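S.K.: okay, predicted coordinates and the sequence, questions at the end:
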Amino acid sequence: MSIAGFLAGANDYVTKPVDAMELKYRASSLTSMKQAVNDRLRMEAAYLQAQIHPHFLFNTLNSIMSLSDFDTVKMKDLSDAFTTYLRISFDFLNAGKLVSLSQELELVENYVYIQQQRFEERLQVEWEVDANLQLLIPPLTIQPLVENAVRHGILSRAKGGTLRIHIETHAEAVHFIIADTGIGMDEAQVSKLLQPKSLKDQGIGLLNTDRRLTQLYGQGLKIQSIPGVGTTVSFIIPD
């Protein structure tokens, strides 16, 4: 009976006759454990956001300042996008376990806009997102994947490439796909991306996102890549 219960999703069990004190302490222990997991997920999201790359901040500020000499309208648009990006980023530091999909996508939109203003034709973006889709997701789930695709995939090619963001509901789950036509990777490189020992070389974005998704939904990121063709990162969240 206990095996069947655990397979069905139970975290613990008690046998009859039930001791009231034992039941009380078991319930208290499970509640504390759940709270500890939620706190850890929130801390990991905050830690992830604390890793905003200084070069992205400095390069964006330099772009804004350089525009002041010849295109003040574009400078204002870029400044507004940068301000919104920072505001949402800092809001996520105080966010709970989940945030709305619209908040996450607003962060992504501003990040992409900033990079497009800086790199122009080298970065093309295709959005395939259901405008009516309402969903709560872990904060900073999509943005790190997009940033990784842009920085390490597309902008690593002299001619740049295309970023594709696809989100759709299918079979009682929401499917997320972040694909790029960047430099791609071989199987050996892909296999190292989600290994803790690769943190020094790859940063914490992919690993952190994969860990949080796995803890919450039982499955994390799937990565497919072909050298010279591009990379696709996908994940699923139950609807």
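M.R.: Yes, it's here.

S.K.: from now on I want contacts and neighbour counts done on CA atoms only, so please keep to that.
M.R.: Fine.

S.K.: in contact with the residue nearest to Leu93 when sequence neighbours are not counted, which residues?
M.R.: Spatial nearest neighbour of Leu93, chain neighbours left out: Ala46 (4.8 Å); criterion: Cα to Cα, 6 or more residues apart in numbering. Contact partners of Ala46, counting by Cα atoms under 8 Å, 6 or more residues apart in numbering, are 92-94.

S.K.: included below, for side-by-side comparison, is a second structure:
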Amino acid sequence: MLYIALVSSVIAVACAGELVRRSLHNRRHQRVLAADATCATLHTAALAAPALRRGLEPESAGRAIRHVRTLLGGAPVAIFDTREPLSSSGVESAHLAEATKLAAAVIAEKRMHVRKISCDDPSCQLDSSIAVPLVADDEPLGALLVFSPTAAPVLVNATREVARWVSGQLELADLDRSRARLADAELRALRLQISPHFVYNCLTAIASFMRTDPMRARRLLLDFADFARYSFRSSRNLTTLDEELRSIDRYLALERARFGSRLRVTVRVAPEVLPVNVPFLCLQPLVENAIRHGMEGKPGLGSVGVIARDAGAEVRISVEDDGVGMDPARLREILAGEAAESAGIGLANIDGRLRSMFGDSYGLVIETGIGAGTKVNLRVPKFLPHHHG
């Protein structure tokens, strides 16, 4: 009997062990399924996001709609702006008129509606509609509508969350547009800071060569025209380093006409970085500052150096002069926008544009001191996000 009892105990333990093993296996299997579902959802969201980041328009809605439908388990879906349907998938035309009225209601009230739908088609299996407003900065931009045989709680919750995610993408789209408008405004402001004093001095220098050296005067006029054309061309936030340096070369030709042999300029650029995109007008104001503060108020020769070198994933650029330098406290005021523009042409503007485009770690780094000259360092990533162009 004892032997039988021992055998029974062993069998019970073995069975319990097998149950535990199966339970652990099932849990692992469930975790794998959950992880796969999460990955699939994130992948689908990633496919829809680029279109939604362009804003709520017919083309962007049309590109995103099938991915949004996938996120909602394949239920028929429609996306509306505040006036009309932009795109739909799986929605019969007979339902769009009723859907348009429902979209208008949820947009006006800024809250979700779940309603029964009426349909004259006896074969139609759709019975319910779920409508959620799409909101950015607390303002309704449109609505997301989902149709289903039944308004199951899980679908209602899923529709609410997908609409919230779509709204987030639309807010990012609005932020992108705001950043673009700000960048254009900053660029216009920078153009206005191109010194009228510089223009006057250039024209005076050119006029001085009209009789003594007409060919040089002609070349300088062409340089001035090319420099002005580049500086005031249609707004574009990025240019190539090669184009920026060509404009600087024309600018330097004009300044050499003013200062003659007093101005010494060294430019060293690694050829492989010439095609890299840089912010438009990010270097010319720095060179103008270097000449202005390196030459004015200092007797004798003045030196300016421009260096651009390859640093792996970045281009590192420096503009240096051996002029009178600046009090670091004064420099901090300039970068904070607390000093007059004449104190440092465009420094705060360029610093802000670099940070806005590439992140705070890409702001200007300036080395200076009274009587010690000034060196301005900047870094530009070689590979830029598409929307910065």
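M.R.: Yep, that arrived. Just so we're clear, the structure is a prediction, and the values are computed from it rather than from any experiment.

S.K.: among the contacts of Ala46 of the first structure, which are in helices?
M.R.: Secondary structure defined by DSSP state H assigns 92-93 of those to helices.

S.K.: and stretch 235-249 of the second structure, which stretch of the first structure?
M.R.: Using TM-score structural alignment, stretch 235-249 of the second structure corresponds to residues 95-109 of the first structure.

S.K.: ends of that stretch, how far apart?
M.R.: End-to-end distance of stretch 95-109 of the first structure (Cα to Cα, to the nearest Å): 19 Å.

S.K.: list the buried ones in it?
M.R.: Residues of stretch 95-109 of the first structure classed as buried: 95, 97-99, 101-109 (neighbour count, 16 or more other Cα atoms under 10 Å).

S.K.: now do stretch 85-96 of the first structure
M.R.: For stretch 85-96 of the first structure, by 16+ other Cα under 10 Å, it's 85-86, 88-89, 92-93, 95.

S.K.: quick one on the thing from earlier: turn the buried residues of stretch 95-109 of the first structure into a markdown table, including secondary structure and distance to Val37 of the first structure.
M.R.: Formatted as a markdown table, these follow (DSSP: H, G, I helix; E, B strand; the rest coil; distance: Cα to Cα, whole Å):
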| residue | secondary structure | distance to Val37 of the first structure |
| --- | --- | --- |
| Ala95 | coil | 15 |
| Lys97 | coil | 10 |
| Leu98 | coil | 13 |
| Val99 | strand | 17 |
| Leu101 | helix | 22 |
| Ser102 | helix | 25 |
| Gln103 | helix | 23 |
| Glu104 | helix | 22 |
| Leu105 | helix | 25 |
| Glu106 | helix | 27 |
| Leu107 | helix | 25 |
| Val108 | helix | 26 |
| Glu109 | helix | 30 |
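
S.K.: which member of those residues is positioned nearest Gly230 of the first structure?
M.R.: Val108 (19.8 Å; Cα to Cα).

S.K.: who are the contact partners of the closest one?
M.R.: Contacts of Val108 of the first structure (Cα under 8 Å, 6+ apart): 142-143, 146.

S.K.: sitting in strands, which of these do you find?
M.R.: Among the contacts of Val108 of the first structure, DSSP state E puts none in strands.

S.K.: list buried residues within the residues you listed.
M.R.: Burial by neighbour count, 16+ other Cα under 10 Å: within the contacts of Val108 of the first structure this picks out 142-143, 146.

S.K.: may I see these arranged in JSON lines, with distance to Gln35 of the first structure as well?
M.R.: Shown next, in JSON lines, are these (distance: Cα to Cα, whole Å):
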{"residue": "Ile142", "distance to Gln35 of the first structure": "24"}
{"residue": "Gln143", "distance to Gln35 of the first structure": "26"}
{"residue": "Val146", "distance to Gln35 of the first structure": "30"}
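
S.K.: ok, back up a step: so which of the contacts of Ala46 of the first structure is the closest to Ala179 of the first structure?
M.R.: Of the contacts of Ala46 of the first structure, the one sitting nearest to Ala179 of the first structure (Cα to Cα) turns out to be Phe92, at 24.4 Å.

S.K.: what segments of the stretch 101-250 of the second structure are strands?
M.R.: Ranges of strands in the stretch 101-250 of the second structure, per DSSP state E, counting those that start in this stretch, are 113-116, 128-136, 139-148, 238-240.

S.K.: reformat the ones you listed as a markdown table; add distance to Arg268 of the second structure.
M.R.: Below are the strands of the stretch 101-250 of the second structure laid out as a markdown table (distance: least, Cα to Cα, whole Å):
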| stretch | distance to Arg268 of the second structure |
| --- | --- |
| strand 113-116 | 65 |
| strand 128-136 | 48 |
| strand 139-148 | 51 |
| strand 238-240 | 16 |
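
S.K.: apart from its neighbours in sequence, what residue is nearest the residue nearest the centre of the first structure?
M.R.: In the first structure, the C-alpha nearest the mean C-alpha coordinate belongs to Thr141, at 1.9 Å (Cα atoms, centre = their mean). Spatial nearest neighbour of Thr141 of the first structure, excluding adjacent residues (Cα to Cα, 6+ apart): Thr209 at 5.8 Å.

S.K.: host element of the aligned residue in the second structure for that neighbour?
M.R.: Aligned counterpart of Thr209 of the first structure in the second structure: Ile350 (TM-score structural alignment). In this assignment (DSSP states H and E), Ile350 of the second structure forms part of helix 347-358.

S.K.: Thr232 of the first structure too?
M.R.: Using DSSP H and E, Thr232 of the first structure falls in strand 230-238.

S.K.: now do Phe80 of the second structure
M.R.: Using DSSP H and E, Phe80 of the second structure falls in strand 77-81.

S.K.: so that strand matches what in the first structure?
M.R.: Using TM-score structural alignment, strand 77-81 of the second structure pairs with nothing in the first structure.
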